[in-house]
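K.L.:
Requesting a structural model of the entry that follows:
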Amino acid sequence: MKEISTTDVLAKMNAGEALHLIDVRTPQEVAEGHIEGIDNIPLHLLEAKLPDLNKQTPYILVCRSSARSGQATQFLTDMGYDATNMVGGMLAWEGPVK
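P.N.:
So this is what the prediction gives:
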C-alpha cells in the first residue's frame, strides 16, 4: 500500500499541486474539522461511490488516525485505482483546518 506523510501532503498543497483528497470519516467527524477542498466519502459508502471516481486520478485517503483510510486505500488499490494513505490522519495533520 502506498503511503504519504501529512507533512508531504501539506508541502504539495503549499506548492500548488492539485491533490484529490478523500476523507472517509463520517460527515459528523468531517464537520468538526477537515482539510479544505477535501471530498467526504464515508468508508461505508466508498464501494457505492466507485462510479464517481476515475482510475486515472491519484487519490489520497484521509481519516482520523489512518486506520480507516488504510482500509479504503487497500480497497481502492485492489479495485484498480491509484490510492495513497495519508499516514497519521487528522491527528497528525498540522496544516489549516476548516
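K.L.:
rest of the way, CA atoms for contacts and neighbours
P.N.:
Noted.
K.L.:
Quick check: buried residues in the longest helix seen in the chain?
P.N.:
Across the chain, the longest stretch assigned as helix under DSSP state H is helix 67-78. Taking 16 or more other Cα atoms under 10 Å as the neighbour-count basis, helix 67-78 is seen to contain the buried residues 67-74, 76-77.
K.L.:
Contacts only, for the residue nearest the centre of the chain.
P.N.:
A centroid search over the chain (Cα atoms, centre = their mean) returns L61, at 2.1 Å, as the residue closest to the centre. With contact taken as Cα atoms under 8 Å, 6 or more residues apart in numbering, L61 is in contact with 21-24, 69-70, 72-73, 83-86.
K.L.:
to compare against the first, here's another:
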Amino acid sequence: MEDIQSEEFSNILQTNKQDTFILDVREELEFHTFNVGGTNIPLGKMQKLLEDDDLEIPEDKVIIVVCQRGIRSKTAKTLLNNFGFKNVRNLEGGLLKLQRIL
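P.N.:
Model prediction:
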C-alpha cells in the first residue's frame, strides 16, 4: 500500500478510527510528547517481537505506522510487509509534518 499523507491521516484521526490500527514506532519518551492515540512499539523492539510472534497487531485493519519524521515508520512498514502484513501504510513526513497542519 502507498504512504498516507498528513491531510488524510488527520481526517482519519477526526472521524472513524475503527478500521485502522495506529502503530507508533518512536521511543517511549518521544511517544509521550505528542501522542495521536496509537500503540507504541519502538522500532528497535519490533524485529524480535515479530520473530517471536509476540507482536499483537490486528491483521484485519489498515495499519498506519508513524514516527517523528517518517523514516523509522518507513522501515517498520517494510519489516511488517516482510513478515506478511499486507495493509500497512507509512505516514509520509511523520508527526512533525502532521503537527504543521493541525
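K.L.:
What would you report as the TM-score here?
P.N.:
TM-score for the superposed chains, counting by TM-score structural alignment, normalised by the length of structure 1: 0.84, backed by 95 aligned residues with a Cα RMSD of 1.8 Å.
K.L.:
what do we get in structure 2 for the residue nearest to the centre of structure 1?
P.N.:
L61 of structure 1 maps onto V65 in structure 2 when the alignment is built from TM-score structural alignment.
K.L.:
My guess is G89 of structure 1 contacts S65. True?
P.N.:
Yes. Contact criterion Cα atoms under 8 Å: G89 of structure 1 and S65 qualify, at 4.3 Å.
K.L.:
count of neighbours near the spatially closest residue to V62 of structure 1 that is not a sequence neighbour?
P.N.:
Sequence neighbours aside, D23 is the residue nearest to V62 of structure 1 in space, at 4.6 Å (criterion: Cα to Cα, 6 or more residues apart in numbering). Residues within reach of D23 of structure 1, counting by other Cα atoms under 10 Å, total 26.
K.L.:
What of V36 of structure 2?
P.N.:
Close neighbours of V36 of structure 2, defined as other Cα under 10 Å, add up to 14.
K.L.:
With I22 of structure 2 as the reference, measure out to the closest residue to it other than its chain neighbours.
P.N.:
Distance criterion Cα to Cα, 6+ apart; nearest residue to V36 of structure 2, sequence neighbours excluded, is L13 at 7.7 Å. L13 of structure 2 sits 10 Å away from I22 of structure 2 when distances are taken as Cα to Cα, to the nearest Å.
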